[in-house]
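what's the 3D shape of this:
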Amino acid sequence: MNRCFNRCFNRCFNRCFNRCFNRCFIRTIIALACTSCFASSAPLRIQFVKGNIVDKTAAVRESSGEDAAFLSKEAIDFALEHKVLLGNDRDLDTLALAGVLALPANSVASLDYGEREALSEKFVKLFSLFPSDTVRIAILNKAAALRDSLPTEPCIVLLNDYLANAVSSAGENGVVKAAVRTLGEIGDSRSFSVLFTARRQQKWPEYGKDIDEAIALLADKSLPQVIAVIREGNVKNGIRPLFEVLIKNEKISASFKSEIAENVLSETIYIANNASSITRETVSLQVDALDVIVQNKWTRSAPAVLSFFDLAEREYKAGVMTDGEFVKAINAAAEIAPVDASSRLASYLAALNRQTESGAKVSETIALALIGALGRIGNKSSFDTLLYVTYVN
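Okay, here's the model as predicted:
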């Protein structure tokens, strides 16, 4: 009985022990294998954790894929955490730079909104805490590259304030140039005002082309601000330079250019009608705006074009408008507002005919332009006038 019991007990015990031992052994082996695999697959992360700042920087620079996504964020966090303690330390600057440059776009796109917002705020802190031009330029380039993933508001506010308060200085300033270009890509209407003010003040003439390009890129987001500049009525320092920037830029649509030209024409008509004398500068701008309207067949501006023809008569008579410019006003009225223009053109042609009858000399260029315009319009009243003039002549 005892023997039987002992045999059964021993068999059960051995079986249970062996099973438990085997399971534990296998689990231990698996755990050790996993640990070994993790350690062997993450040497750069280990190097970052254990190493000094130079080692950390090297690990970030050598990283790619998931390691780059992880280590770039770790580097940025480390740089922010220890900046106050280490001050303007070159090694820390280099680590911060490596972290910004290594940040993969696909890893940012996979973050939730809160994480992306936090990353954008970290960029702002890095820019504010690190005076290194190299670090700041890298931050701005990365912010522009990630504009479709990162919330842009923190960076826009930062750069608007930076450029508004930056002091004009001679020579190269790479951070200013990068800030201007970045605002051109991610900025808003506030940025437009900051940049146009900088242009007026000639704060950075060496970056004039960059500023003009950024202003043009922001114009369609800033129509109220554009109109406000035009409504100021300052032809030399406001309307003319803004008009040149927007009209000459090939990236701006024809419809937007036409809308700007219409507003410029309307404002300069108002200026001329309320000035004691009309300047050549104003007339030249009026004609340039008219050219854009005609080129783009912007019929919506018909009232302004007709008003300009009435003004152009006086400007031509006063000697501040050339024959060629007045011909443009005649042709524009006929093309943009033919129905309403026909009576005005016919009336002016009849007036020229009366002057001829009284022995006064009139411009053949203007007379021919009127006849040609009326002929293109082709309504009956115009035909009657042409017939009468032909008969008299």
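
CA only for contacts and neighbour counts going forward, please
OK.

on the three-state scheme, the nearest residue to L129 once chain neighbours are set aside is what?
Distances taken as CA to CA, 6 or more residues apart in numbering put K83 closest to L129, at 7.5 Å, once the chain neighbours are dropped. Secondary structure for K83, judged by DSSP: H, G, I helix; E, B strand; the rest coil, is helix.

in which helix or strand does R136 reside?
helix 133-145 (DSSP states H and E).

er, T390 actually
Assigning secondary structure by DSSP H and E places T390 in helix 380-392.

what about the residue nearest to L86 when sequence neighbours are not counted, distance to Y270?
Computed as CA to CA, 6+ apart, the closest residue to L86 that is not its neighbour in sequence is L92, at 7.8 Å. Between L92 and Y270 the computed distance is 59 Å (CA to CA, to the nearest Å).

show me what counts as buried in the helix holding T390.
Within helix 380-392, the residues scored as buried using 16 or more other CA atoms under 10 Å are S382, F383, T385, L386, V389.

what does stretch 85-104 give?
Neighbour counts over stretch 85-104 (16+ other CA under 10 Å) mark 91-104 as buried.

mind listing residues that contact it?
With contacts defined as CA atoms under 8 Å, 6 or more residues apart in numbering, stretch 85-104 is touched by 53-54, 56-57, 60-61, 63-65, 68-69, 71-76, 79, 83, 130, 132, 134-135, 138-139, 142.

one more: stretch 170-188?
Stretch 170-188 is touched from outside by 133, 136-137, 140-141, 143-144, 147, 152, 156, 159, 163, 191, 195, 204, 206-207, 210-211, 213-215, 217-218, 221-222, with contacts defined as CA under 8 Å, 6+ apart.

so how far is that stretch from its chain's centroid?
Offset of stretch 170-188 from its chain centre (CA atoms, centre = their mean, to the nearest Å): 11 Å.

repeat for stretch 205-215
Average the C-alpha atoms of stretch 205-215, do the same for its chain, and the two points are 12 Å apart (CA atoms, centre = their mean).

buried ones in it?
By neighbour count on 16+ other CA under 10 Å, the buried set for stretch 205-215 is P205, Y207, D210, I211, D212, E213, A214, I215.

now, which of the residues you listed sits nearest N393?
Minimum distance to N393 across the buried residues of stretch 205-215 is 53.5 Å, recorded for D212 (CA to CA).

where does the closest one fall, secondary structure wise?
Per DSSP H and E, D212 falls inside helix 208-218.

what's that helix packed up against?
helix 174-186, helix 189-201, helix 240-248 (3 or more CA pairs under 8 Å, 6 or more residues apart in numbering; DSSP states H and E).

re earlier: list the buried ones in the helix holding R136?
Neighbour-count burial for helix 133-145, counted by 16+ other CA under 10 Å, picks out V135, R136, I137, A138, I139, L140, N141, K142, A143, A144.

can you put those in a markdown table and add distance to R314?
Rendered in a markdown table, the data for the buried residues of helix 133-145 read as follows (distance: CA to CA, whole Å):
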| residue | distance to R314 |
| --- | --- |
| V135 | 60 |
| R136 | 56 |
| I137 | 55 |
| A138 | 57 |
| I139 | 57 |
| L140 | 53 |
| N141 | 54 |
| K142 | 56 |
| A143 | 54 |
| A144 | 51 |
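
here is a second sequence; please produce its structure as well for comparison:
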Amino acid sequence: MKIKSARKSGLCLALFLLLAAGAAWAQTPDDVLKSYLRNFAIASLDVKLQIVQDAGQRGLKELGPLYLRAVDYVLTNFSLLETDQRFRTLALAALAQIRASGFGEARHSVWKLFQTDSSQEVRQGALDALAVIGKGDPEIARSLTLWLESQNSVFQTGKVPELGVILAAVRALGALGDPVSFPVLFATMNQGYTEDVSRQARQSLLAIPGDYRAQFIGILRDSPLPEKQLALGMAMEFPRLSDADKSALAEFALDVGLHSAASDNQSKSLARDLRFQAAKALTGRRWSKASPLAIEHFDAVLQEYERGLADRRFLVEAINLLGDMGSHEAAVRLTQYLVLLNAYTERVREFDSTIVLAVIENLGRLGDKVAFDDLQYVEYLKSYSPEVLAAARKVRAKLKW
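Predicted structure coming up:
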């Protein structure tokens, strides 16, 4: 009799559990969310954590409001974060689920939590979540960009920020893909952080879509001179820039180097280095649009060379750049310089064959008949070496008159 009764009770219990499971299965996601929210509201802190963890196991994207409620609860009790680690445990659980569910409505609370808590683990969790839920929100991208700029400034003072958080921020900015972050990612890449941070900054920078030419121009225009040089170097090797874009950027950098308002000797030296770098980047590109700047650069280098501020090689590079311009203006300027070289050689009977040959050869490349008479005058000056005389004769013979 007792065995029969026990069997009957077991059957009833199994039927109850089956019906209960069926009822739970029949709940809509909205019903499940309401149930979780009700329980979360009345639960203790420990139970709130269990509720969030249990909800996460369901894998329902519709439960995002519950995780947002958990983050807001932590924010409401922010004064207890340092003394009761359970709040941070709850925050981490909620952030993980916000990220998994992609609940974008939580982005402002998550950003506030990032700003509020000092825990590196929580801040990294917040940034990982923002990398998913902050996409398409320019305010989040701008805020994180400004934060990273401030950390770079702190790093420049000699203080070392939390590198794990910096790495997460850089990764998040790459995921957000907002062009506003391009300059700060470039600066971070060259800031002197660890290799991991620098590598991630480069990867994030490459992940940002948009007008790369405009982005590099922005850095060349607005950043400190050392960063301008780095930007030009990167731009010349950047795979997503066309040859025309690279030529235009090198021209812009030459303009910046020529016209930077440098007041102290260090700044003047940096601006000069940028000019040299830009001139070298332009050489071989046949970018005639830069002729006026190439002439101005040549004049500046010639003056610097005569004052001992620039090596001969930079003067030769400036001469070669004029030869690459393919313009009448460049030919006129080189011819004017040849006139001076001829006059000096005739009077002093001394010359620098490297410089004279560079002028003659580049006049040959330009092929402009404006140089004909002065090339012929070279041949009258027997102070020149046979090599120079032969070069002048060869170039003059090719000019069409």
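
with both chains overlaid, what TM-score comes out?
The TM-score (TM-score structural alignment, normalised by the length of the first structure) is 0.68; 342 aligned residues with a CA RMSD of 4.4 Å.

if we can go back for a sec, between the helix holding D212 of the first structure and helix 240-248, how many degrees?
If you take axes from the mean of the first three to the mean of the last three CA atoms, to 10 degrees, helix 208-218 of the first structure sits at 70 degrees to helix 240-248.

from the chain's centre, how far out does helix 208-218 of the first structure sit?
Centroid separation between helix 208-218 of the first structure and its chain, computed with CA atoms, centre = their mean, is 7 Å.

contacts for that helix next, please.
Helix 208-218 of the first structure is contacted from outside by 177, 180-181, 183-185, 187-189, 191-192, 195-196, 199, 245-246, 249, 251-252, using CA under 8 Å, 6+ apart.

drop anything exposed from these.
Buried residues within the contacts of helix 208-218 of the first structure, defined by neighbour count using 16+ other CA under 10 Å: 177, 180-181, 183-184, 187-189, 191-192, 195-196, 199, 245-246, 252.

in helices only, show me the contacts of stretch 85-104 of the first structure.
53-54, 56-57, 60-61, 65, 68-69, 71-76, 79, 83, 134-135, 138-139, 142 (DSSP state H).

for PyMOL, what selects the buried ones among those residues?
The buried residues among those can be selected in PyMOL (16+ other CA under 10 Å) with this line:
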select buried, resi 53+56+57+60+61+68+69+71+72+73+74+75+76+79+83+135+138+139+142
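
show me how far stretch 286-299 of the second structure is from its chain's centre.
28 Å.

state which helix of the second structure is the longest.
helix 2-26.

tell me which element the equivalent of S284 of the first structure over in the second structure falls in.
S284 of the first structure maps onto D273 in the second structure when the alignment is built from TM-score structural alignment. With elements delineated by DSSP H and E, D273 of the second structure resides in helix 265-282, which encompasses its position.

contacts for that helix?
Applying CA under 8 Å, 6+ apart, the set of residues contacting helix 265-282 of the second structure is 225-226, 228-229, 232, 236, 247, 250-251, 253-258, 260, 262, 294, 297, 314, 317-318, 321.

ditto for stretch 141-152 of the second structure
Contacting residues not belonging to stretch 141-152 of the second structure are listed as G134, P161, I166, A169, L173, L176, D178, V180, S181, V184, T188, Q191 [CA under 8 Å, 6+ apart].

6 Å instead, please
Here stretch 141-152 of the second structure makes contact (CA atoms under 6 Å, 6 or more residues apart in numbering) with S181.

buried residues in that stretch?
Applying a neighbour-count criterion of 16+ other CA under 10 Å, one finds A141, R142, L144, T145, W147, L148, E149, Q151, N152 buried in stretch 141-152 of the second structure.

and the third one, what element?
With secondary structure defined by DSSP H and E, L144 of the second structure is part of helix 138-156.

just the angle between that helix and helix 120-133, please?
What separates the directions of helix 138-156 of the second structure and helix 120-133 is an angle of 140 degrees, with the same axes, to 10 degrees.

now Q191 of the second structure: how far from M236 of the second structure?
Using CA to CA, we find Q191 of the second structure at a distance of 20 Å from M236 of the second structure.

what's the match for A302 of the first structure in the second structure?
Mapped onto the second structure by TM-score structural alignment, A302 of the first structure lines up with S291.

so what corresponds to E315 of the first structure in the second structure?
So E315 of the first structure corresponds to E304, using TM-score structural alignment.

swap in S120 of the first structure?
By TM-score structural alignment, S120 of the first structure lines up with R107 in the second structure.

tally of neighbours for its match?
Counted with other CA atoms under 10 Å, residues neighbouring R107 of the second structure total 24.

same thing with F238 of the second structure?
Here the neighbour count serves as a burial measure; for F238 of the second structure (other CA under 10 Å) it reads 14.

got it, and K394 of the second structure?
For K394 of the second structure, the tally of surrounding residues (other CA under 10 Å) stands at 15.

three-state assignment of L309 of the second structure?
Assigned state for L309 of the second structure: coil (three-state reduction, three-state DSSP).

that one and V301 of the second structure, how far apart?
In this structure, L309 of the second structure lies at 9 Å from V301 of the second structure, with CA to CA as the measure.

neighbour count winner among those two?
Neighbours per residue (other CA under 10 Å) separate L309 of the second structure from V301, with V301 holding more: 25 against 13.

ok, now how distant is the closest residue to the more buried one other than its chain neighbours from A290 of the second structure?
Once flanking residues are discounted, V301 of the second structure sits nearest to L315: 5.9 Å by CA to CA, 6+ apart. From L315 of the second structure over to A290 of the second structure the distance is 17 Å, taken as CA to CA.

helix or strand for the match of E315 of the first structure, which one?
When secondary structure is defined using DSSP H and E, the element that contains E304 of the second structure is helix 291-306.

one more: K257 of the first structure?
Assigned by DSSP H and E, K257 of the first structure falls in helix 254-273.

give the buried residues for that helix.
Of the residues in helix 254-273 of the first structure, those with enough neighbours to count as buried (16+ other CA under 10 Å) are 254, 257-272.

got it, and stretch 328-342 of the second structure?
For stretch 328-342 of the second structure, burial by neighbour count (16+ other CA under 10 Å) applies to 328-335, 337-339, 341-342.

need the buried residues of helix 380-392 of the first structure in CSV (columns: distance to F21 of the first structure).
Compiled in CSV, the buried residues of helix 380-392 of the first structure are given as follows (distance: CA to CA, whole Å):
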residue, distance to F21 of the first structure
S382, 111
F383, 113
T385, 116
L386, 116
V389, 120
